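Visitor: coords below, sequence missing:
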């Protein structure tokens, strides 16, 4: 039986992904911040606590993992939240979208047998990753800019993880995916002029259902895709997911080294 771990599986794309995987007969662990608020879907499923904003929680979760893990799906994320720092000193987007998944993946690598899927965003193409100021301490904060930065970090992480897996001779694959613009609660923190703009534009560009947005994630997790692939949606309302064109970044290795130092991975 294939075992999947899906982070942020309490709602939105993560919940759909977990539900669809469980329906195939797989064993699925739903990692969520508040298990009391989550009902596991039918099947061989289990809900466990994981707060990616807290590296202590990440370490505790990983320490409690026993046995093989076929596929890790780094899905949990936040978008356009107000500026804040976690207890570990990280800006919120970078903490939840990058540093937490980075540490979790590294700690679970000894258990992994299949692949690591990390959910990015089409907005990653607008992102910049200034290695000297990942936590927005010397720049004027932009909530959307911070999100874009963290999603680009997801792609750089995938790229460097695949390089390291290949160099070590492991068959585990690192893959990235993005859902397009799916109707989930991820945009609930938009405010001001951006909120007004999104009220007009969002209904025109968004997928009608979260199920459509989950398709690229499911394909990245189960389909025949190569390492360092980037899977995107096949159309506005579904369709076969497709491999996206992307460029490799020279600073992927440097971001890995900085992330390892900051998280003590």
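Guide: Looks like it arrived, so ask away. Everything numeric here is computed off the predicted structure, so don't read it as measured data.

Visitor: C-alpha from now on. contacts and neighbour counts both.
Guide: Fine.

Visitor: OK, contacts around the closest residue to residue 112 other than its chain neighbours?
Guide: Leaving aside its chain neighbours, residue 112 sits nearest to residue 69 (4.8 Å; criterion: C-alpha to C-alpha, 6 or more residues apart in numbering). The contact partners of residue 69, taken as C-alpha atoms under 8 Å, 6 or more residues apart in numbering, are 2-5, 111-114.

Visitor: List buried residues within those residues.
Guide: Among the contacts of residue 69, the ones that count as buried by 16 or more other C-alpha atoms under 10 Å are 3-5, 111-114.

Visitor: can I get the residues you listed in CSV with secondary structure and distance to residue 92?
Guide: Listed next are those as CSV, based on DSSP: H, G, I helix; E, B strand; the rest coil; distance: C-alpha to C-alpha, whole Å:
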residue, secondary structure, distance to residue 92
3, strand, 29
4, strand, 26
5, strand, 22
111, helix, 28
112, strand, 27
113, strand, 30
114, strand, 29
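
Visitor: Tabulate the residues you listed (JSON lines), appending distance to residue 259.
Guide: Shown next, in JSON lines, are those (distance: C-alpha to C-alpha, whole Å):
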{"residue": "3", "distance to residue 259": "27"}
{"residue": "4", "distance to residue 259": "25"}
{"residue": "5", "distance to residue 259": "22"}
{"residue": "111", "distance to residue 259": "21"}
{"residue": "112", "distance to residue 259": "20"}
{"residue": "113", "distance to residue 259": "23"}
{"residue": "114", "distance to residue 259": "23"}
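
Visitor: is it true that residue 110 lies in a helix?
Guide: Yes: looking at residue 110 with DSSP: H, G, I helix; E, B strand; the rest coil, it is inside a helix.

Visitor: burial count for it?
Guide: Counted with other C-alpha atoms under 10 Å, the neighbours of residue 110 add up to 11.

Visitor: here comes the other one, which I'd like you to weigh against the first:
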């Protein structure tokens, strides 16, 4: 593994089409900027189009030749996810990399438009549906990748199969942990199914360690300058936090199924490396049950035919 892998290690990405969810700020924007600077066409899939337009302008100010497009995507609305997928498939012939980055963290109890608990519905089910709907494009693009962001919070996560919607009781952090464990289980289970179908598409999970990002706004989208300033002093920047995502997205030595995180103590800070803690968290029975429930809840059923 390359020591101190960073943005300068990214090779030319010209000709690639990349979708990044939640890319109007934080880790997503850093990831988009890095990949666009290397020649990729990057789609900012964002809930707030105006913020997405401002983010695209920011990318273009840093890299005048960057090819960045904004497309509306609300991961808390299955109809909106379907519309996004339809629009993308009409406009683009290929999809090289899908980065499932968007997320909300510890909001007050709330449900998505479709009645799912907000964190499970947005962080996991929204991305599950999006990936499934875009799967035909991924499978028809040689050596494509799905990168799904998990979190250190997944280490103590538990899937509340008897209370997925929080109606029997809700606490913000346990339900955030659940959504991030679901992200990890989904990424691994997806890779196993892709491998069984002998596809060239691979699925990789990653986490940023502890990075100072606007996810601390608890899903409100509000600017939390004080908290972010404090986090910047204690933890790594969004640019450093984006490195595991970038590594997962383009590193040629990865074969699928890996979990990428910072290499520092406790995986909280540092440069990208393979994090083996996913072996302790992955349970085949739980992941298969989660997959089946996710298909039922979203109505999106995966077909692995290229």
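Guide: All right, it came through fine. The structure presented is a predicted model; accordingly, all values stated were derived computationally and were not measured.

Visitor: re the thing from before, so what does the residue nearest to residue 112 of the first structure match up with in the second structure?
Guide: Under the alignment (TM-score structural alignment), residue 69 of the first structure pairs with residue 95 of the second structure.

Visitor: now its match, what's its secondary structure?
Guide: Classified using three-state DSSP, residue 95 of the second structure is coil.

Visitor: Kindly report the same for residue 228 of the second structure.
Guide: helix.

Visitor: Am I right that it is in contact with residue 215?
Guide: No: in this structure, residue 228 of the second structure is not within contact of residue 215 by C-alpha atoms under 8 Å, at 9.5 Å.

Visitor: What residue in the first structure is paired with residue 181 of the second structure?
Guide: That one, residue 181 of the second structure, aligns with residue 152 by TM-score structural alignment.

Visitor: helices or strands up against the helix or strand hosting its match?
Guide: Assigned by DSSP states H and E, residue 152 of the first structure belongs to helix 143-167. Here helix 143-167 of the first structure touches helix 92-93, strand 112-119, strand 173-177, helix 252-263, going by 3 or more C-alpha pairs under 8 Å, 6 or more residues apart in numbering; DSSP states H and E.

Visitor: Turn the ones you listed into JSON lines, columns for distance to residue 195 of the first structure.
Guide: Shown next, in JSON lines, are these (distance: least, C-alpha to C-alpha, whole Å):
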{"stretch": "helix 92-93", "distance to residue 195 of the first structure": "19"}
{"stretch": "strand 112-119", "distance to residue 195 of the first structure": "24"}
{"stretch": "strand 173-177", "distance to residue 195 of the first structure": "26"}
{"stretch": "helix 252-263", "distance to residue 195 of the first structure": "32"}
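
Visitor: Helices of the second structure, start to end?
Guide: 26-37, 49-62, 78-91, 118-119, 127-139, 172-196, 225-234, 238-241, 243-250, 278-281, 284-298 (DSSP state H).

Visitor: counterpart of residue 261 of the second structure in the first structure?
Guide: Aligned partner of residue 261 of the second structure by TM-score structural alignment: residue 232.

Visitor: before we move on, back to that, can you redo the contacts of residue 69 of the first structure as TSV with distance to residue 88 of the first structure?
Guide: TSV is the format used below for the contacts of residue 69 of the first structure (distance: C-alpha to C-alpha, whole Å):
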residue	distance to residue 88 of the first structure
2	34
3	30
4	28
5	24
111	26
112	26
113	30
114	30
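
Visitor: ok, so of those residues, who is nearest residue 253 of the first structure?
Guide: residue 112 (21.4 Å; C-alpha to C-alpha).

Visitor: show me the contacts for the closest one.
Guide: 68-72, 172.

Visitor: right, and the match of residue 261 of the second structure touches residue 241 too?
Guide: Yes: using C-alpha under 8 Å, residue 232 of the first structure is in contact with residue 241, at 5.7 Å.

Visitor: Mind checking which of those two has more residues around it?
Guide: residue 232 (27 against 24).

Visitor: Which residue range of the first structure does stretch 106-122 of the second structure align onto?
Guide: So stretch 106-122 of the second structure sits over residues 80-96 in the first structure, by TM-score structural alignment.

Visitor: Same check on stretch 67-74 of the second structure?
Guide: Counting by TM-score structural alignment, stretch 67-74 of the second structure pairs with residues 44-51 of the first structure.

Visitor: For stretch 235-246 of the first structure, which outside residues touch it?
Guide: Contacting residues not belonging to stretch 235-246 of the first structure are listed as 180, 205-209, 212-213, 215-216, 219, 229-234 [C-alpha under 8 Å, 6+ apart].

Visitor: start to end distance for it?
Guide: Start-to-end span of stretch 235-246 of the first structure (C-alpha to C-alpha, to the nearest Å) is 18 Å.

Visitor: Cheers, nothing more for now.
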